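S.K.: mind looking at a prediction? Sequence and model below.
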Amino acid sequence: MTDTTQTPPERAVDRAAVRERAEEVLRKLAGERAVLREDQWRAIEALTVDRRRVLCVQRTGWGKSAVYFVATALLRRGVTAEPAGPTVIVSPLLALMRNQVDAAARAGIRARTINSANLDEWSEIEAEIRDGTVDVLLISPERLNNPDFRDNVLPGLAASTGLLVVDEAHCVSDWGHDFRPDYRRLRTFLAGLPGRVPVLATTATANSRVTADVADQLGDALVLRGTLDRDSLRLAVLDLPDPAHRLAWLADHLDLLPGSGIIYTLTVAGATETADFLRSRGFPVASYTGQVEDADRRAAEQDLLDNKIKALVATSALGMGFDKPDLGFVVHLGAPPSPIAYYQQVGRAGRAVEHAEVVLLPGREDMAIWRYFASLAFPPEEQVRSVLAYLDADRPMSTQALEPLVDLRRTRLEMMLKVLDVDGAVRRTRGGWLSTGEPWTYDTERLRRVAEARSTEQQTMIEYARGSSCRMEFLRRCLDDPDAAPCGRCDNCAGPLYDADASSASLAAADAFLGRPGVQIAPKKMWPTGLAAVGVSVKGKIGPADQIEPGRAVGRLSDLGWGGRLRAAAGPESPDAPISDELAAAVVEILKTWAHGEDAWSQRPAAVVEVGSRRHPQLVRSLAEHIARVGRLPLLGAVTAAHGPDSEARGNSAQRVRALHDAFTVEPEVAAALSGLTGPVLLVDDLVDSGWTMALAGRALRRAGAEGVLPLALAVAG
C-alpha cells in the first residue's frame, strides 16, 4: 500500500472541508440530526489531519466509537492524504465486536472480526485484508499473542494499518480496575507501526493515575478528557437485611423499573439463582455468565436488545462494550469491589433515554467475595520461579503439562504466563511456552502498591454505599473528574426513590426458594493430564471399579441462600464446631430428596464413612453421626489421608491428585465391615472444592470392598 505517513508538508489541508466530510459520515452513523461534539472533532482532526496519537477519556454514550468510524471513513477515502490501510480495533469482548460490525455497516464501512468464535473464517478474512476490501478489523487482545496470528498475520497487519484503536484502554494499565495482561502486547504492535500512523485509545473509566499510565505507554498523545456526568442516571442504594429480602424487593419492583435492563451479581451462582427465582415469579429473564455457552449468550444479548426479556441477570462477563442505547435500568445484587468498575457497569444504562434507574443492593457477603477474588491475583515469587525453572528454551511446554508441577489453577497459571510473556521472561509458541533466558525481577513493590490500591477501592465502595453525599459526584471524584458536582437526582440529593419494603408474599417465596438445600456433586471421570511427569501412573478414564457415584451437598459457598451459613460452618477459615441444628435439618432434607427424587440413588446406602478431617474434625464427625443416627445406619469409621495437604487447597487438579493418589488408608475394621455390606456407603465431608478428595477417598473404599460410594458434603466451593 502507499505509505500514508509521509504526507508532504507543503500539501495544505482544508480543515473546515474535512470537518464537513466528517459530519456527513456521522449522520450516516447516528442520524440526520447528529452533530460532532467539539472533542469528537478534535480527536478526528488529530487522527486524520495531524496523524497523532489520542487518548479519549469520555463517559459511556459520549460517542467514542463515532470517532474511530468517522476517522476510518476519512482515512480510507483519502480525504486528507493518500487512502490509508484498514483500521485495527483491539476490543475486549465479543459483544462489543458484534455491535461494532453492525454499526460500521451503517456508514458504509466493511468491518470483520477475528476471534475464537469464528476460526473457520480466518483464512477468508486474512485474504480480504490483503485484497484491501476490509475497512475495519476487530481483534481481541488475546489474539495479539496467539502464535499463528502473532507470527503470520500481525507483522503484515501492523505494516499496513491505517489507524490503530485501543478500546477500553484502561485494561492496558495494571492500575486499571480490569487490567488484562494481553493488552500489554500492544506495545509490540505500536512498535511495529510505520511512521506516523495515528492511534486512538478510548475508555470511560480511567482516573488520573490510569490516564497518565496509558498516555505514557502511547507516547506523545493528545489527551481529551471530558465530564463524566451522566444526567440520565438516577442512582440509589437500598440496604436490605439479607438475600431473601433483596430477591423479594426485585420481584416486587422489577415491573416498575423502566424498559429492560441488567441485574448484576458478583458470582455465577448468584446470577443463576436470581434468574431462576425471577422466572419462578413469572418474569422473562435470562442468565449471562462465563459458564453459559457462547451461542446462548448471543441469544440472550439479542433478546435484551429486542426487548423480548425484562432483564439479563449477569456477572461481569457482561460488561465492557455491550451497547443497548435504550437500556432502562441497572440493578446490582452485591457491590462490585471498585467504584470505577461500578461506574462502568451502570454506564450501560440511559444512553438514549431521558432517565434510567440505577439501584445498588449491597450484601453482607460482598467483602468475603472480594477477598476470594483478590486471592487469585499474581502468585507469590516462589511459585513464579518454580514455573520458570520448569520451562526450557528449546522444547515448549503446554499449560496442561505444567499443571502437575505447580500448584496453580489453570486460569491463574495462564494469567501469570501472560504477564511473564509481556515481561520478556517467556514466549508463547505453537505447543506451549518457552523460556527466553532473559533475566526477570519479581516486582514486589509494584504488586504491593497495586494490592493496596485495590484495598482502597474496596473501602471506597463501602463508603459509596453508606455515604450521605451525592452519589454521582462521589463516583466522578473517584475518577478524578474536575467538574464533579452534586447531581440533584440521586437518592441523597432528591430523597429516596424507592422504599425498602418487600411484600410478605414475595418474601415468603424468596425464603422458600433460597431455603431449598441441595446441589449435585459431579463425580470425576477422567484423570488430569501429565501425571506421569510427577511419578503418578494413572491417565485417561477412571475405571468403573474405582468410580464413585454422583453426590449431594447442601449448597455452594457462593450461594445467595445457603452461602453465608455454609461459609461460617465449612469455609476454609471457619472455626471447627459441631454441626448446627439448621444445617443438620438441611442434610436430612437432602437425603429425603435423594431417596425419592427424579434422580434418586439406585440403592439405599448401607453405612456411613467420614473423611478424616484435619480442618473441621468436630464438624465432620458430628455430621456423620447425625446421618447415621437419623438413617439408622452403622457409622463404620473414617478413611484418612496419611499424607498430603490439610485441606482442599485452591490449587489445580493435577496437584491434588499428585498429593493424594496413594494417601488414603482404610482401617482394617472398616474394611472388614465393608465386606459384609450390601449396598453403597455414604462418604461424608465438610467441603468439596476440586472434588479429588472425595474421588480418591472413594476409590480407596471401592478397593477395600465397598459396592459403591455416595458422596455427601455440607458445601461445594465456588
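M.R.: Done, it's in. Numbering: from 1, shown residues only.
S.K.: all contacts plus neighbour counts: C-alpha atoms, from now on.
M.R.: Will do.
S.K.: buried ones in the host helix or strand of L687, by neighbour count?
M.R.: Using DSSP states H and E, L687 falls within strand 681-688. Neighbour-count burial for strand 681-688, counted by 16 or more other C-alpha atoms under 10 Å, picks out 681-688.
S.K.: adding distance to S140, write the residues you listed out as JSON lines.
M.R.: Formatted as JSON lines, the buried residues of strand 681-688 follow (distance: C-alpha to C-alpha, whole Å):
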{"residue": "V681", "distance to S140": "50"}
{"residue": "L682", "distance to S140": "47"}
{"residue": "L683", "distance to S140": "45"}
{"residue": "V684", "distance to S140": "45"}
{"residue": "D685", "distance to S140": "43"}
{"residue": "D686", "distance to S140": "41"}
{"residue": "L687", "distance to S140": "37"}
{"residue": "V688", "distance to S140": "35"}
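S.K.: please compare the first structure with the one that follows:
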Amino acid sequence: MTETAVDSAFHAEARERLTALTGRDDDFRPGQLEAISALVEQRRRVLVVQKTGWGKSAVYFLAAHLLRSRGRGVSLIVSPLIALMRDQIAAATRAGVRAQAVNSANAHEWDSVLEALAADELDVLLISPERLANPRFRDEVLPGLLDRLGMLVVDEAHCISDWGHDFRPDYRRIGEIVRNLPTAVPVLATTATANSRVVEDVAAQLSPAGDASGKEVLVLRGSLSRDSLRLGVLTLPDSEQRIAWLTQHLGSLAGSGIVYALTVSQAQDLTRHLREHGHDVVAYTGQTDPDERAQLEQALKENRVKALIATSALGMGFDKPDLGFVVHLGAPSSPVSYYQQIGRAGRAVDNADVLLLPGREDVRIWEHFAQASMPTQERADAVLTALAEHPEETLSVARLEAMVEIRRSPLELLLKVLEVDGAVHRVRGGWVSTGRGWVYDAERYDTILRLRRAEQQSMLEYERLPPGQCRMAYLAAALDDAAATACGRCDTCAGPWFPRELDQDSVSEARVSMDRVGVEIAPRKQWPTGLGALGLSLKGRLGPGEVAAEGRALARLSDLGWGPTVREAIQGEDAPVPDQLASAVVRVLAEWGWERRPDVVVSVPSRRHPRLVDSLARGVAQVGRLPYAGALEPVDGGPSSSPEANSAFRLAGLLGRFRVPEEMASQLQGAAVLLVDDEVISRWTLTVAARELRGAGADLVLPFALGMRG
C-alpha cells in the first residue's frame, strides 16, 4: 500500500485533524498518512521507525481520534517519556483529543483520571511502562481497559528488545498484552533508534498469538539522517583540556543546549567549574529531585540557562524543538545511544551543532554499565529460595534485601526480570513466588554482552573516522539505514567546523579546578533494616559512643580530576602510595579543618592492598608527626561478606571481624584516631572499625581513605 492509495475523503478528514493538532496548515510527512490509514481503516499492527522530529506522536494521536470517532474504545499509549506527557496532552487537547496520563509524576491526579476512564470520558490514556507492574493498575484497571481497547501504542519501542540500546524489563510485559489482543485491535509501535535486528525482534513481539514471524506487521522505515545536525569529534589528551575547551567556547555555541557527562560526579564537577567562569549552567542528573528536574527542563526550554550539564537522566522525553547544540564530555557506549541523545537537537531549526569530546576513561565506564544490569543464576536462585521459604507471606523489597546478598537497585531490576519471565509475581505489599522457577539463559546474556562490546568498538570507530567518511552516514548505517548518504557538513566531510585552539590560561584554570582534593565521608548513623532476618538484634540509630565522625577521601573514583589517578592506585597491583598521591593526601589533611587534631593513626587491615594501606597510614603519621599504632587485627580471616553486598549482609559479615590489639589499646584512651583505609564503598567497614575503636576507649574516630565510590 502506498500513501497515494489512501482514500481522498480519509486524507481530508485526517488532514483537518492534523491542522488542529499542530496549529499549522501542513500536509503529512512521507509515511504519516500511510501509518494512520493502516491503523484506522485496516486495523493493522504497525511499526514506525523514523528519525526524531518526524512526528510519531501525531500519528498515534490522530489515529486515536479517528478510531474514537468511528465508535472504537480508548487508546492506550505506553511511553517512558514522562517529561513529555504534559506537553503531548496539551497538543492532543488542541486537536480535540481527550487525553490524560497516569505515571509517577502525577500521583495526585490518578483517582480523577481513572474516574474519567471508567466513565468513558477519555480518548487516550498515557501510562509509563512501570504502571503495568503496579498491582492496582494491573489487576483493577487494565483488564477492563483491554476489554474495550481502541488501539495500543508502544512508544520508544526499541525498549522492548533485548538487543536495543535501552532495553527495559518493564517493557517485556507489553509482549504478553499484545499477543492476547484481538486481531481487530490495531497496534502501533514507534521508535527512532532501531537497527534491523531490533526491528525484527519488535515486529515478532507485535505479532498476533501463534505467529512470531513478524510478517503480519507493517514496518514503515524512513531515512534516519538528520539534515539539521553538524557533527564533529575533537579528541584532546586529558580532562583539563576538554574542560578548558568548553569553558572557552561554550558561549559561542548557538542558542542553548545540553552538555552530557557520563557520571554524576563528572556533571557536578563540570557544572561547578563552568559556573565559576561565568557560564549560566545547571547540573541535571539521576540525583536531581523530580520537581527540580521539571523546573530545570523549563528553564532550558525558555533559554534562561545556556545549558544543562546532564547525565543520561536527561534523555528520551525532553523536547525543545530549537535546541541549538549537544556536546558530550565522554562518549555513550554505542552509536545508537549517541544518535538517540543528539536527537534532542535541531528538531525545528535548520542548524544545530553536535560535538563529541571523548575521554580515556570512557571504555572503563562502558564496561561497568554493560555488566551491571545482567542477572545471574546465583542471584536469581537466592531470591527464589527466599520467596519459596515463605510461601504464605508477601515479601517486600526491603525484607528480601535482608535475606539475599544483593543491593537494592540490582535487586529491584532482578525482580522485574524474574516477573516478566514468570518466576515471581508482584502483589500489593511486595513479591511472591509463582513456583515456576527460572533458568539462567547463558547463551542469551552472553550474546547480549558480546553485542554491547561490539557496539563499544563501533563507537570507538566513529570517533576515529578518517576524512571523507561521513559521521552522519556512519550513525545512520549503525541503525541499518541503507539509504544514508554523506551529509557534506560534518568535520569529516567538510573539515573541522569547531575551533581547535586552546587558551593556555583556560587550561591552567581547568587544571587548578580539577586539582581540588577532599571529599566528605558522611558517617553512618542508622543501622540497616532487616538485620533480624540475619540473627542480629541491632536496629535504629547507632549509639553516641559508637558512631564515627565526618571523614575525608582524597577523591571519588569517578571524578574528572584526581579520580583516574586514585582509581589506578586502588584497582592496580598492590604497591606503596605513589609520590603524586602522597602529596595530594597531605593537602587533604591540611585543608580538613577538623575541630580536634588526631592523636594517633590506625589502619584498616587489607587483604587486597596491604602495602598500599600500610604505606598510606605510615606516611600520614610521619607527615602529621603522629604515632602509628598499626592495623586492627582481622578475626577469623576478616570480613566474610563482599563489599558489593547490600547493607544488611555487608554489616553482618563485618561485625566481630575486627579486634583492637592489646598493645594498641593503651594509645586509644580518650584519643582522636585517624582511621585509614584505601577505598570507601559502603561505609560499613569504617563504621564497624570506628565502633571497635570507640569501644576500646577512643573518644573520636576520623575516617580517611584514598578513594570513594559514587
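M.R.: Sure, I can see it. Please read all numbers here as calculations on a predicted model, not as lab measurements.
S.K.: what's the TM-score here?
M.R.: The TM-score (TM-score structural alignment, normalised by the length of the second structure) is 0.95; 693 aligned residues with a C-alpha RMSD of 1.6 Å.
S.K.: still on that earlier bit, please work out which residues of the second structure line up with the strand holding L687 of the first structure.
M.R.: Strand 681-688 of the first structure lines up with residues 673-680 of the second structure when matched by TM-score structural alignment.
S.K.: which residues in the stretch 501-650 of the first structure form helices?
M.R.: Assigned by DSSP state H, counting those that start in this stretch, the helices in the stretch 501-650 of the first structure fall at 504-515, 563-570, 581-596, 617-631.
S.K.: distance from the longest one to the middle of the chain?
M.R.: In this case it means helix 581-596 of the first structure. Distance, stretch centre to chain centre, for helix 581-596 of the first structure: 33 Å (C-alpha atoms, centre = their mean, to the nearest Å).
S.K.: what does the shortest one give?
M.R.: Its chain's C-alpha centre and that of helix 563-570 of the first structure lie 24 Å apart, by C-alpha atoms, centre = their mean.
S.K.: neighbours around the nearest residue to G488 of the first structure once chain neighbours are set aside, how many?
M.R.: Closest residue in space to G488 of the first structure, ignoring its immediate chain neighbours: A494 at 5.9 Å, by C-alpha to C-alpha, 6 or more residues apart in numbering. Neighbour count for A494 of the first structure, taken as other C-alpha atoms under 10 Å: 12.
S.K.: what's the match for A494 of the first structure in the second structure?
M.R.: Under TM-score structural alignment, A494 of the first structure pairs with A494 in the second structure.
S.K.: who's in contact with the nearest residue to S537 of the first structure once chain neighbours are set aside?
M.R.: Using C-alpha to C-alpha, 6+ apart and skipping residues adjacent in sequence, the residue nearest S537 of the first structure is L531, 6.8 Å away. Neighbour list for L531 of the first structure: 404, 537-539, 654, 658 [criterion: C-alpha atoms under 8 Å, 6 or more residues apart in numbering].
S.K.: how far away is L531 of the first structure from Y372 of the first structure?
M.R.: 28 Å (C-alpha to C-alpha, to the nearest Å).
S.K.: my guess is R657 of the second structure meets P634, correct?
M.R.: Yes: between R657 of the second structure and P634 there is a contact at 5.7 Å, judged by C-alpha atoms under 8 Å.
S.K.: strands of the stretch 1-150 of the second structure, start to end?
M.R.: For the stretch 1-150 of the second structure, strands defined by DSSP state E, counting those that start in this stretch occupy the ranges 45-49, 75-78, 99-102, 124-127.
S.K.: just to revisit the earlier point, which one of the buried residues of strand 681-688 of the first structure is nearest R52 of the first structure?
M.R.: For those, the residue nearest R52 of the first structure by C-alpha to C-alpha is V688; the value is 54.9 Å.
S.K.: wait, that closest one touches L712, no?
M.R.: No: using C-alpha under 8 Å, V688 of the first structure makes no contact with L712, being 9.2 Å away.
S.K.: which residue numbers in the second structure does the lengthiest helix in the first structure align to?
M.R.: Counting residues, the longest helix found in the first structure (DSSP state H) is helix 444-466. Residues 442-464 of the second structure are matched to helix 444-466 of the first structure when aligned by TM-score structural alignment.
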